[in-house]
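J.: The following block contains a protein sequence and its predicted model.
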Amino acid sequence: MDLSQKNQENVEYMIEEIKTKLRMASGAAMQPSAFSVNHYDDIRDVYELVMSKPNLSISEVEAIATELGKLRGA
């Protein structure tokens, strides 16, 4: 996946990967289509952070979910 391209497909891919990594039970609330390419750089930052860590603490998962909530539909 070439994430250097700022497009909706890449936004949706990154959101799906973040949801998988975080094992988000509320994944249905995080519809990839709700995220705009306007926030591509922020979403990619979150994606790279999540993917760089082998494990995430509960507080990290909560902080990431909060950040994604801010970016969704904004």
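T.: It's in. Owing to the predicted nature of the structure, the values given are computational and were not obtained by experimental measurement.
J.: Only C-alpha atoms from now on, for both contacts and neighbour counts.
T.: Fine.
J.: how far out from the middle of the chain is stretch 15-30?
T.: 8 Å (CA atoms, centre = their mean, to the nearest Å).
J.: First-to-last residue distance for it?
T.: Terminal residues of stretch 15-30 lie 8 Å apart, using CA to CA, to the nearest Å.
J.: Identify the residues contacting that stretch?
T.: 32, 43, 47, 50-51, 56, 61, 72 (CA atoms under 8 Å, 6 or more residues apart in numbering).
J.: Below is an additional structure, to be compared with the one above:
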Amino acid sequence: MDLSQRTQENVEYMIEAIKNKLRMATGAAMQASAFSVDRYEDIQEVYEIVMSKERLSISEVEALASELGQLRSK
């Protein structure tokens, strides 16, 4: 996947990958389509953080989930 392109498809791909990696129980509430291309760089930054770590602590998961909540389109 070429994540250098600012597309809605890439946003949705990154959100789904983040949800899978975080094993988010609230994944259904975090619809990938609720994220806008306007926040692409921010979403990509969260994606890169999540994907770079082998394991995440509970506090890291909570912080990342909070960040994703703030990035969702209102």
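T.: It's in. Note that the coordinates shown come from a computational prediction; the quantities given were computed from them, not determined experimentally.
J.: picking up where we left off before, buried members of the contacts of stretch 15-30 of structure 1 into ChimeraX, please.
T.: Only the buried members of the contacts of stretch 15-30 of structure 1 enter the following ChimeraX selection, criterion being 16 or more other CA atoms under 10 Å:
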select :32,43,47,50,51,61,72
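J.: any idea which helix or strand carries the residue nearest to the spatial centre of structure 1?
T.: Residue closest to the mean C-alpha point of structure 1, counted by CA atoms, centre = their mean, is Ile15 at 3.7 Å. With secondary structure defined by DSSP states H and E, Ile15 of structure 1 is part of helix 8-22.
J.: just Pro54 of structure 1 next, same as before
T.: Using DSSP H and E, Pro54 of structure 1 sits in no helix or strand.
J.: What is the equivalent residue in structure 2 for it?
T.: Per TM-score structural alignment, the equivalent position to Pro54 of structure 1 in structure 2 is Glu54.
J.: What is the neighbour count of that match?
T.: Using other CA atoms under 10 Å, Glu54 of structure 2 has 7 other residues around it.
J.: Please report the distance of it from Ile18 of structure 2.
T.: 13 Å.
J.: what ranges do the helices span in structure 1?
T.: 8-22, 40-52, 58-71 (DSSP state H).
J.: returning to what we had before: helix 58-71 and the helix holding Ile15 of structure 1, what's the angle between them?
T.: With axes from the mean of the first three to the mean of the last three CA atoms, to 10 degrees as the basis, helix 8-22 of structure 1 and helix 58-71 are set at 160 degrees to each other.
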